[in-house]
Each structure stands twice: as C-alpha cells, then as structure tokens.
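**Student:** show me how the following folds:
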Amino acid sequence: MRILALSFLVGFAAASPTPTWSHAVSVEKSHTLAKRASVSDKATLGYASLNGGTTGGLGGSVTTVSTLAQFTAAVSEKKKEPAIVFVQGTIEGSAKVRIGSNKTIIGLPGSGFTGVGLEFKKQSNLILRNIVSSCVEAANGDGLTIQESTNVWVDHCEFNSGADWKEKGKDFYDGLVDVVHGSDYVTISHTRFLNHYKASLVGHSDSNGAQDTGHLHITYANNHWKHINSRGPSIRFGTGHIYNSVYEDMQSAINTRMGAQVLVQGNVFKNVSHPITSDDSKETGYAVAVGNDLGTAADKAPAGTLTAESIPYKFTLLDIKEVEAQVPVDAGATLTFDPVPSTNGTSLPPMGHARAIRRS
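**Tutor:** Predicted structure coming up:
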C-alpha cells in the first residue's frame, strides 16, 4: 500500500481526541488490506523496513518441505546463505527449531506447525509469512521466539493455542510471539493472535535494561487479537508502534513497562478490561494513544513522548470503522500463491503473486 506524505486532519469516532498529523501518514477507506504479494517481497512497513531493510531469502534457493526433518535441515541456523522455504501441510512434533539468517519461510494455504516452536536466535534478515502455528508447549519455547536478532518481518501468520487453552492453565504454554534480549527492527503485521494466556512479550525481564535499552524497536500493524488474557503486547524498555489493530475479549491488552515508549493509533478494543495500561513492573512505561476506540474502558498508562512525527517510516492509518470491519477478515494466514517449480524439482503452489483469501 503506497503512502501519501501529506498532512491530514483526522476525525475518528473514538475514545481518544481528534489529532492532527503532519508526518507521512494517510487515512484510507479500503476494501482489503491483503493485496497482491510475492515471495520476493521485502518488508515495506514498520521498523523491519529500516536498518538496511528486511529481504529474507531473496535471490536464494527455493525449496518445499513437508516433514520436521526436512524443515530443520532447510532452515538450519548453521546456514546463512539466502533461501526461500515453503511449508506444505501441517508439520507436527515436539521440538524447537533454530532458524538461520537470510531466510524467507512461507506456508502454503493451511500449512504450518503444531507443537513446534520456531526460534530466531542471534540471527538477522528473516521473514515468516502465511504460517499457522498452534499448541507449542512451554518446553519447546514460544510459537516464535525472536532473541538477539535484527530485521524480522512476521506477516499474515496465525498463532493460537487451541480451543481448550483455558483448561490447560496459564503456564502450560509460554508466549505466542516473544521479542527479547535486545532484538531490534521487528514488524509483526496482518497476524492473528488467538486463544492464549500470554500472547506477546517484548523485553523479558525488568533486570535486562542494559541489553534492551536503545533496542526493541517494534511495529504491530493490522493485527487481530482475540480470546487473549494478556500481553498484546507487554513491552519493557523498547519503542513500540501499534496501529490499525482489533482487540477482542481480553483482560489486558497493551502493557507498557520499564520506561517503554509506545504510540497507539487507530485501534479498536471490544470487551477489553484494560486496553492500555502500565502494570506488573517496578517502573512504569508510557503511551501516547490517539484515535482509538477503547469501548467502555480507559487508557491508564502515563502519557509518553512518542508521536507520529517521531516515527521514522511512512505508515497508513485506516478509518476506525474500516479497522473494525476489515482487519479481522484479512489478518491471519490468508494468502494463496500461483504455482511454480522449485529448485528441488517439486512443483510448488507459491511463486509469483499471492491472492488474499477472504473470510465471510
């Protein structure tokens, strides 16, 4: 989606006052967020587009995998050369897989992992798209752990813990997507977080300020959070930009802690007890909330200093009604691709362009 670098006076039917922005922001009434895509896409929104950009496996080998052994070999952290890896079907197991730099991992329609935790540790330039991740037990980490890594784009994925997540208890699973230990330049976009206690943690400890301060720049854009207890996200020390997202049926959504600065724009909160807060740490964090629909709840975080003018990339804000209507439809693993051959001799349904799967 191209951005118009113009000034707009934006009126939202929302709980926050009407702002005036003079940064590279446009407000649109769109019919779909999930437009055409390609396996050669690089990150074009959020912090992942900075610091030299995030291109993943662009220009590398193309292969498809359907077993845990094949996947582990294809993405090994020992392999730094660019590669595009397609996941076909649901790969099940009880394992944690560490993934090497310069990789693009894309799920074919309905494909992903059950019980398998993915980890980006001390890596860079990684893209994860169109993957469904479910039911990763705490022993295998998070659905996705981003640790000491830079330039990561997670797009059009779904992370969930199944319909019985409450019965399992809050510690049976760990996080859905956690960003920790000084990771930086991360974008999570068009992604669904579903059925989980502790969804997304940015900054793992109050005592890790030496490593985290000045890092943990993260964008959450066009995401759908539903049936989540907390951490949508919970962010310590870092800098967060959260916009165009829908939160439904949650206890605590955005929790800013330990001096974190968060800009929260154009989000919808439905049946969320604490949409924006600062809890659970020895020091508060801060938030600037603009143009959000908080429902009957309130923003309880101390006012911060992060503004649209201080965001270092262009971004598009949707009309608040479009956010509510469209984001839940388009978020998640909703992309489908045209067929092409891969370099390992198999026929893949994904090269060239992608189409969005529309939910009714």
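**Student:** rest of the way, CA atoms for contacts and neighbours
**Tutor:** OK.
**Student:** tally of neighbours for the residue nearest to N255 when sequence neighbours are not counted?
**Tutor:** Closest residue to N255 apart from its sequence neighbours, by Cα to Cα, 6 or more residues apart in numbering: S234 at 4.5 Å. Here the number of neighbours of S234 (other Cα atoms under 10 Å) works out to 26.
**Student:** for the lengthiest helix in the chain, buried residues please.
**Tutor:** Longest helix of the chain, by residue count under DSSP state H: helix 320-330. Neighbour-count burial for helix 320-330, with 16 or more other Cα atoms under 10 Å as criterion, is recorded at 320-324, 326-330.
**Student:** need those in CSV (columns: distance to N195).
**Tutor:** Below are the buried residues of helix 320-330 laid out as CSV (distance: Cα to Cα, whole Å):
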residue, distance to N195
I320, 24
K321, 24
E322, 24
V323, 21
E324, 19
Q326, 20
V327, 17
P328, 15
V329, 17
D330, 18
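**Student:** quick one, strands of the stretch 151-300 of the chain?
**Tutor:** Counting by DSSP state E, counting those that start in this stretch, the stretch 151-300 of the chain has strands at residues 158-160, 177-180, 184-189, 192-198, 201-202, 217-221, 224-230, 234-236, 239-243, 246-257, 261-265, 268-277, 286-290.
**Student:** quick one, the third one and strand 217-221 angle?
**Tutor:** The reference is to strand 184-189. The directions of strand 184-189 and strand 217-221 differ by 10 degrees, with axes from the mean of the first three to the mean of the last three Cα atoms, to 10 degrees as the criterion.
**Student:** tell me which other helices or strands strand 184-189 touches.
**Tutor:** For strand 184-189, the elements it packs on are strand 150-155, strand 217-221, judged by 3 or more Cα pairs under 8 Å, 6 or more residues apart in numbering; DSSP states H and E.
**Student:** for comparison, sequence B:
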Amino acid sequence: MKRPVALRLSAGLATMALAGAASVFLTMPQASAATGGATGYATQNGGTTGGAGGQTVRATTGTAIHAALCSRASSSTPITIQVEGTINHGNTAKVSGSSCSTAAGVIELKQISNVTIVGVGSGAVFDQVGIHIRDAKNIIIQNVTVRNVKKSGSPTSNGGDAIGMESNVRNVWVDHVTLEASGGESEGYDGLFDMKDNTQYVTLSYSILRNSGRGGLVGSSESDLSNGFITYHHNLYENIDSRAPLLRGGTAHIYNNHYVSLNESGINSRAGARAKVDNNYFKDSKDVLGTFYTDAAGYWQVSGNIFDNVTWSAPGTDNKPAGPNPQSNTTVSIPYSYSLDAANCVPSVVNQTAGANKGLRVSDGSCSPQSPSPTPTPTGPTSTPTTPAPTPTDPSPTPTQPSGTNLSIGAGADGSSKADGTSYGNVRDGDVNTYWSPAGSTGSVSIKWGSPTAVSKINIREASGSAGSIKTWRVVNADTGAVLTSGTGAGVITFPRTTLSKITFEITGSTGTPKVAEYETYAS
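**Tutor:** As a prediction, the model looks like this:
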C-alpha cells in the first residue's frame, strides 16, 4: 500500500514557498510520467520521457508547482507534477532553490530537465498564467488548459504566450492540451504555442488552439533560423487569424490536423522552412498554406489534404499562396514511424480526441479513436489550494424571465465552433425554433456590439428537447478576458453591471448535445 509522505522543502526555499507546501504531496514508490508515449519529432534526439522514473507530486497552486521543482536534489532529478484546480496569479509566487529558477505570475521551467506536468482529477486550468520553457530539455505537458494569457493590460504573463519555448530547448512533448485566448494583439494576447532561439525536437499532439490572433510561431524573426524538427498532429485550430503555424526555417511535419476558420492565413512556411503537410482537413478558411507577409520563400510537400470552402488570394510580392491547387515544391524525409488517418475522417477523430479532459484518447490511423485511456488520478491526499478559487457571483441561475429590452436583437454574434446546420446568428434572432450548437460537447458563443454596452443579466434558453444538457458554464467579458461569473444549468444569469463590446457564454460541461436557442442580454 502506498503511503503519502508530505514533501519536505529544502532550507533554501523562500518563505513564500511554505504557503504553497500544504498543497504538495509526494507518493512512494516511484510512479510513471504521463499516460502514453511521445510521438513525432519528440521521439528523436534520445526521446522525450519527462519525469518518468522519478517521484510524483501533486500540486493545486502555481507556488506548489515551483516548490516541487525547487525541492529536487538537482535541476535534472526526474519529477512528475500532477496538477488539479485553477492556477492563477494569486497563487503563483516565485520560489528559490538550487534546482530551479522560477518567477511570480508564470510557470517557469527554466534551466531544468526531466519534468512532466499533467492535469489530473477534475482538471487543471492555468488561468491568465502562461508556461515558459527556457534553456530546458525533456519536458512533457499533458492534459491541461491554458487560457487568456496577456502581454498587455492586466494581469500579464509570459509575454502573452500560452506556452512559449526559447533559448536552447530540446525534446518537448505537449499533448492533449487546450490553449485559448479571447482575441488578438489589440486585445493584449500573443501566440498560443511559440518556439524561438534554438528550440528543437518538439511535438504538439491532440490539442486545441482557438480564439486567438496568432496560433504560434517557429522562429522570432527571419534571422532566427536555429529552430526546427517540430511535429503537429491531430490538433484543432479554430478561429485563428494567422500563424497556424508560422515557420521560419527548420523542418515541420504537419498531419491529421483540423483547421476551421483560419481568418487571414494558415500554415505560413517562409525563410527556407520546409513543411510536410499530410491528410489535414481545412474548412471555411483563407490562404491555408503558402508564404505570406514576406518575400523570403518557404517550401512544402503536400498530399492527401482536403480543402473545404477555402479561399485563396492572388499571388503578390509578399504573398505566395499555395492554392487553389497546392503542389509540392520540396521533399521532406520523416525519420519516425506514424499512422495517417484519412483526411475525410479527421474532423470526427480530432473532435473525439483533441484537448484537455478528453480521456487522453488517441487514433491508431484507422479513423476510429481508441477507447479512452484513464486520465491520471491523484495518488496523494486531496488538498486545498493556498488561494481559493473565486466564488461564482451567481452559481445558480434564477428562473425568473428578465424584463426590459433584449439587447441581443440586432447585435452581432460569433463563437468558437458550430455544428453543421446551426448558426451563431440563431441565438439572437428571437426565434426559439432555431439554435446554435458547438461542434463538440463544449464551446462558446458571443454577443457583440459596435459600441460599449452595459449588461448585467443574460438569459440562456435551450432549444426544445435539449433542456438540461448544459451543465457547467462561464460568462466572460471578451474585451478583457475576465470571468464575470460561472455556474451550472441554463436560464437567467446575473452578474455585476459591466460595460463591454462583447460578452461570451462558454459551455464547459454538458451531456448530450447542447443547443442554445436564444442568448438574451439585458442592461438590468
């Protein structure tokens, strides 16, 4: 029988770490790292195993994550950190020690190696706190959500990157994560998944990247050509303006991804980059492959892709789209084995597998995802975070029908995804017989106005036959990314009066297929 042992912090740790130590527990004997094994380029250069063979620690605060890193015998001692709960600025402090180099307001994986961070239990959310990997190697990040990380406004973290890597990084596997923002650079956000300054042998798999101006880049400028050997597979890119990804030099393997609503450009191969682009599904998008915004050409090898309602710009000096009939202009040799799903089943496979809290499901190339792998469960005792998560303003919607003018009528609408046959506009047309559904069991829909509008109440009306399918939700000020309230069940939801231009209703949990017939908004 395993006996939980409280983690002992070394005497060199800062006093602040002791506050988070109550949220950290060790289990003996040694446990394995993440579920499954690395894929793609992360299997090369000696492979990526993260904290396999080391101790397993549970953390419920950012400070506790830093304390676990700093308590190791050395900066390379293997460790798996199981994370549950919400990590935010209030519970992420700097911790000092000989085996770490951390900072407040960001998860700092700097000058270290052999680390796994994996979400467990009810899930791990890094809320406005980014993950920074610098001068590090053999890192695994799995089954977590990172959202609304900003480089301007308040609070800021990690230069606005959800996950960022720089300065001699090697062998990183990021798997089954959800990376999301609430806008582009003008709203204070940067990239969701960035690599620069000599970062190599990285795989991003079974993940969701959405609602951002920038998906991610490889290389910070046309002169930063030291990066490469990156694999992207079975990911969903949704509602992204550009950089899906942007490649400056290096080699990338991009296969079995589902791209939806790439608004300006998609895979941007430039400055000599070479991309092998196989069996992806592109839908409702523009300029999904080519060299854009530069005259420094990049190259691609294409096969088996589907282009569904994709539009292409005319070629110009700084824009060379690959379409409308993409042809290969290089060849790329892949050194590892992999199995391709047929492109026509990629939307279904990715919908069932990609993102955090999907049971770590994967595909074997047969267009039929494997049965869910068990999500890791905490092995130590449950603990309370040092800084409690904010209490929802109104956790239970009231049943009373609001009075006053429904501000949604005549407003605009958009969202994270939509199921076939549904429309964002259906939620503000005043007709309860039409509705919007997300492409999966979770998703978001927004009401937006051309000028700031005061709102203090919304009413979510489910379509006939779907009552009760919406289980958990958040209401977000899309201008700032701030959560106005969260709770359970559809109906009338109130929160402090807020003036904004866009308000988002995000379904975070449901049974069946959620259907929102009307998303009403009221000033009071």
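**Student:** overlay the chains and give the TM-score.
**Tutor:** After superposition, the two chains reach a TM-score (TM-score structural alignment, normalised by the length of structure 1) of 0.78; 301 aligned residues with a Cα RMSD of 2.2 Å.
**Student:** what about the spatially closest residue to T20 of structure 1 that is not a sequence neighbour, neighbour count?
**Tutor:** Once flanking residues are discounted, T20 of structure 1 sits nearest to L9: 4.9 Å by Cα to Cα, 6+ apart. Applying other Cα under 10 Å, we find 12 residues neighbouring L9 of structure 1.
**Student:** then P376 of structure 2?
**Tutor:** P376 of structure 2, neighbours per other Cα under 10 Å, totals 17.
**Student:** swap in G52 of structure 1?
**Tutor:** Using other Cα under 10 Å, G52 of structure 1 has 10 neighbouring residues.
**Student:** for Q327 of structure 2, same thing?
**Tutor:** The tally of other residues near Q327 of structure 2 (other Cα under 10 Å) stands at 12.
**Student:** same check, this time on the one 3 residues further on
**Tutor:** Other residues near T330 of structure 2 number 13, with proximity taken as other Cα under 10 Å.
**Student:** now do the SS call for it.
**Tutor:** What DSSP: H, G, I helix; E, B strand; the rest coil gives for T330 of structure 2 is coil.
**Student:** now the counterpart of it in structure 1: how far from V177 of structure 1?
**Tutor:** Aligned counterpart of T330 of structure 2 in structure 1: T305 (TM-score structural alignment). According to Cα to Cα, to the nearest Å, T305 of structure 1 and V177 of structure 1 sit 26 Å apart.
**Student:** what do you get for T44 of structure 1?
**Tutor:** Separation of T44 of structure 1 from V177 of structure 1 (Cα to Cα) stands at 20 Å.
**Student:** neighbour-wise, which of these two wins?
**Tutor:** Just comparing T44 of structure 1 and V177: by other Cα under 10 Å the higher neighbour count belongs to V177, 25 against 19.
**Student:** which residue lines up with the more buried one in structure 2?
**Tutor:** Using TM-score structural alignment, the equivalent of V177 of structure 1 in structure 2 is F193.
**Student:** before we move on, what about L318 of structure 1?
**Tutor:** Looks like L318 of structure 1 aligns to D341 there (TM-score structural alignment).
**Student:** that match and S348 of structure 2: what is the separation?
**Tutor:** 11 Å.
**Student:** repeat for T377 of structure 2
**Tutor:** To S348 of structure 2, T377 of structure 2 is 27 Å away according to Cα to Cα.
**Student:** also N198 of structure 2?
**Tutor:** According to Cα to Cα, N198 of structure 2 and S348 of structure 2 sit 35 Å apart.
**Student:** redo the helices and strands packed on strand 184-189 of structure 1 as a markdown table? Include mean neighbour count and distance to E119 of structure 1.
**Tutor:** A markdown table is the format used below for these (neighbours: other Cα atoms under 10 Å; distance: least, Cα to Cα, whole Å):
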| stretch | mean neighbour count | distance to E119 of structure 1 |
| --- | --- | --- |
| strand 150-155 | 28 | 12 |
| strand 217-221 | 25 | 17 |
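**Student:** need these in CSV with distance to G52 of structure 1, can you?
**Tutor:** Below are those laid out as CSV (distance: least, Cα to Cα, whole Å):
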stretch, distance to G52 of structure 1
strand 150-155, 8
strand 217-221, 14
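**Student:** spatially central, which residue of structure 2 would that be?
**Tutor:** Geometric centre of structure 2, nearest residue: L179, 1.3 Å, by Cα atoms, centre = their mean.
**Student:** map that one onto structure 1.
**Tutor:** L179 of structure 2 maps onto F159 in structure 1, by TM-score structural alignment.
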